[in-house]
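In: here is a sequence with its predicted model. Questions after.
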Amino acid sequence: MENSPGPAGRPAETDPRFALMDHAMGYLFSAALRAVAALSVADHLGAGPRPVAELAEAVGADPLNLHRALRLLATRGIFTEDAPGRFALTPAAELLRGDVPGSYRAAVLMLTDRTFWRPAGELEETVRTGTSPFDRLFGMPFFDHFARDAETAAVFHVGMAAMSDPENPLVARACEFPPASTVVDLGGGHGGLLLAVLREHPGVRGVLFEQPHVLREHRLGELGADDRWDLVAGDFFAEAPPGDFYLIKRILHDWDDEQSARILRHCREAVSEHGRVLVVDAVIPPGNDPDPGKVIDLLMMSSLPGRERTRADFDALFAEAGLRVTRVLPTGTRLSIVEGAPAT
């Protein structure tokens, strides 16, 4: 019977109004997650469970309000209240520690940064007008703001690295590169993906193509074979260096179709005769099933001019740039490799 008593005498929440209420207040979970990540709460639970009063003193927080935030997060498996007023880590909360391998804390702080949070709060404007409110809120476009604000840029690049590092080895293994080929990582940030490719494919050479201020923080020295890679400074809207394979990971989804086609066109002009362009992005599936790409798509919509794309969208985009999609490869991550070859 609908709304019959559930646990602890509460009505069973089958009424769709309850679901709508939960969805409408979902942003409070993200807010709580950001708060405890910013306060480094998980770092203070590495040695074991602690009373919330001790945690609050350690991180400089109000005990009652910290308890309330942790109590909400515990309902989704992030932290657990193993005794009244005492909290412990869970596998998800462990990743919020800043001192563990594979820490996801920087990614959480990036995804909940004001550069995403504030425009998302104005999504009604975006849906109504077709344009992002980012320029109005911050006085300039997204990447211009990053170029002028070193602190925000650091949040973005460190956060992207934290989000990408677990994916990069899997993406690298899914790629096929003949020995002695040159792989260009276009807009590759600090070089995490290219580093994984060079480790997985010892016969190839790599080129990290990025803006000068980003290249200064590159990680390719971790390879221990400096003769296998080069740094090239430039703007992918203006050019692409010569190469056999072009990796474009989480770049095209930042830009609209005209801008994305321009990036691909430069790759088409620079690629060798039998080379390939490899776009590593989400590919939105048809139907109503949940998909992470559908969520990220709204993040792009609110703060950037870009979007996530379907297979048909990629076919049209590649054709506009003089390329044809040859196949779409799974990677074992939330991203796929859309492979393109020069159109005949």
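Out: On my side now, so go ahead. Residues are numbered from 1 along each chain as shown.
In: use CA for all of it now, contacts and neighbours both
Out: Will do.
In: quick one: residues contacting residue 105.
Out: Counting by C-alpha atoms under 8 Å, 6 or more residues apart in numbering, residue 105 touches 37, 95-98, 159, 162.
In: same question for residue 137.
Out: With contacts defined as C-alpha under 8 Å, 6+ apart, residue 137 is in contact with 118-119.
In: that one: which element?
Out: helix 134-138 (DSSP states H and E).
In: list the buried residues in that helix.
Out: Neighbour-count burial for helix 134-138 flags 134-135 (criterion: 16 or more other C-alpha atoms under 10 Å).
In: ok, second structure coming up, stack it against the first:
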Amino acid sequence: MKTPNPHPVGQSAPDRAPEDACRHIQRIQDAAALNMVLYAFCELRLADRLAQGPATGPELADWLRINADAPDVDVSKLERFLGVAEAGGLVTRSTQGYELTTAGRTLDSSAHGSMRPGVMWRGTDLSRMAMASLPSTILTGKPSALQGASGLYDCLQRQPAADQRTFDEFMSRFSDRIASHVATCSFRHIEGECAFVGKQYVVDVGGGRGTLLAETLRNHAHLRGVLVELDRVADEARDHLATAYPDLTGRYEVVNGDMFKEVPPRPQAVYLLSRVIHNYGNDQCAVLLKRLASAMGESGPGAELFLMEHVLPEDPQMEDARLHPSHALDMIMMALTVGGQERDLFALSRLLTDAGFILPAAEAKPDLPAGMTLVIARINPDASPPR
């Protein structure tokens, strides 16, 4: 596929770019190189070793020789690499050797909400192919990285089992990061009370293995829970919840179902929709939100929707060549989904109002972890019943 040439033959090139503009581009390139260092740091599991205590370069090399089955580890190259990791804020040096920084500790695979699975996912063939295929996606309008699959999850089923596990672990650890914040009601309604006061049920729609639902139930003993998922995920969720949350037995049910066809109504319920909307185009979102509005209409007064998404900022300007998390994720969604996208608050509000919701003033809270925003919506009593 031919890429257009901005300077046709016979047309003079523009004047030399100012140095500050060149440095800006260089910073973006360097950020990509630092991402490669981050991936290598995780692939080598250096954070797992340093979480046990400081280590010198030779000590880390000895550890790699045993644990990575790599008898030819080059100590000098390892220490050059660690120097860049130090510059990137992953480690620091003391008289005892290299130690993890606060940021570096998030890469320990045993850490709660570990960032390692997310880094490893970005290093899979599918994720790398998605970024490399952006020009083709833009020029054809089709996500070529899907290679004929109907969508991201269909494409994932065609990937190596190890990559599928990496993705599942990434999603699970990401849920861990936001679950405690939402479950403990760290946010408040504009009325000043916890959002779960006076509620009977929490219905998590498309909630994966159920971590967000389970943490919410643990923190609010008066609530009962419902998880709605497709068959394969629902079976995994039952196993996960039974193993990780045995104390919640009898307080939740896992419903096998297609959220686009039916969402089970429950009385006085909060409905959770976390990182679901961004997987779909506007038409599919409209169908899903109308299903939710219908269920909430049957739930009676007080039913609410907690929509959690990465919301595109009003000001798209980068700071020191760093993108807002929603911009980076938007490019991934464009490359790996059919219609999936991140949206700004106006676009989300439009989807919700068109489906029969209202957004009370100040009910968008951009203070969740990972740059996410919580939008709280209620049924519009003056809207026509959703069809």
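Out: Happy to help now that I have it. Small disclaimer: the values here were computed from a predicted structure and weren't measured.
In: hmm, back to that, quick one: which of the contacts of residue 105 of the first structure sit in helices?
Out: Cross-referencing the contacts of residue 105 of the first structure against helices under DSSP state H gives 37, 159, 162.
In: related to what we said a few turns ago, most neighbours, which of the contacts of residue 105 of the first structure?
Out: residue 96 (28 neighbours; other C-alpha atoms under 10 Å).
In: that one against residue 37, yeah?
Out: Yes - counting by C-alpha atoms under 8 Å, residue 37 is a contact partner of residue 96 of the first structure at 6.3 Å.
In: which of the helices or strands spans residue 340 of the first structure?
Out: Residue 340 of the first structure belongs to strand 336-342 when assigned by DSSP H and E.
In: and that strand against the second structure, how far off on average?
Out: In this overlay with the second structure, the average offset of strand 336-342 of the first structure from its partner residues is 1.9 Å by mean C-alpha distance after the TM-score superposition for the first structure.
In: still on that earlier bit, what would the ones in helices among the contacts of residue 105 of the first structure look like in JSON lines with distance to residue 269 of the first structure?
Out: Output for these, formatted as JSON lines (distance: C-alpha to C-alpha, whole Å):
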{"residue": "37", "distance to residue 269 of the first structure": "44"}
{"residue": "159", "distance to residue 269 of the first structure": "32"}
{"residue": "162", "distance to residue 269 of the first structure": "33"}
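In: nearest to residue 80 of the first structure, of those?
Out: residue 37 (15.4 Å; C-alpha to C-alpha).
In: returning to what we had before: pull out the buried residues from the next helix or strand after the helix holding residue 137 of the first structure.
Out: As assigned by DSSP H and E, the chain's next helix or strand after helix 134-138 of the first structure is helix 142-148. Buried positions in helix 142-148 of the first structure, judged by neighbour count with 16+ other C-alpha under 10 Å: 142, 145-146.
In: next: stretch 246-253 of the second structure.
Out: Buried residues in stretch 246-253 of the second structure, defined by neighbour count with 16+ other C-alpha under 10 Å: 248, 251-252.
In: in TSV: these, plus secondary structure.
Out: Formatted as TSV, those follow (DSSP: H, G, I helix; E, B strand; the rest coil):
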residue	secondary structure
248	helix
251	coil
252	strand
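In: onto which residues of the second structure does the strand holding residue 340 of the first structure map?
Out: Per the alignment by TM-score structural alignment, strand 336-342 of the first structure matches residues 373-379 in the second structure.
In: what does that stretch contact?
Out: Here stretch 373-379 of the second structure has contacts from 293, 296-297, 302-311, 352, 356-360, 363-368, using C-alpha under 8 Å, 6+ apart.
In: wait, what's in contact with the aligned residue in the second structure for residue 79 of the first structure?
Out: Per TM-score structural alignment, the equivalent position to residue 79 of the first structure in the second structure is residue 91. Residue 91 of the second structure makes contacts with 82, 85, 98-101, 104, as judged by C-alpha under 8 Å, 6+ apart.
In: could you pull out the strands in the stretch 51-200 of the second structure for me?
Out: Residue ranges of the strands in the stretch 51-200 of the second structure, as given by DSSP state E, counting those that start in this stretch, are 91-94, 97-100.
In: just those: most buried one?
Out: strand 97-100 (a mean of 22; mean count of other C-alpha atoms under 10 Å).
In: now do that one: everything it contacts.
Out: So strand 97-100 of the second structure is contacted by 47, 50-51, 53-57, 90-93 (C-alpha under 8 Å, 6+ apart).
In: list buried residues within these.
Out: 47, 50-51, 54-57, 90-93.
In: closest one to residue 282 of the second structure out of the buried residues of stretch 246-253 of the second structure, please.
Out: residue 252 (31.1 Å).
In: what residues sit buried inside stretch 204-224 of the first structure?
Out: Result for stretch 204-224 of the first structure [16+ other C-alpha under 10 Å]: buried residues 204-211, 214-215, 218, 220.
In: please convert the residues you listed to CSV, extending it with secondary structure.
Out: Output for those, formatted as CSV (three-state DSSP):
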residue, secondary structure
204, coil
205, strand
206, strand
207, strand
208, strand
209, strand
210, strand
211, coil
214, helix
215, helix
218, coil
220, helix
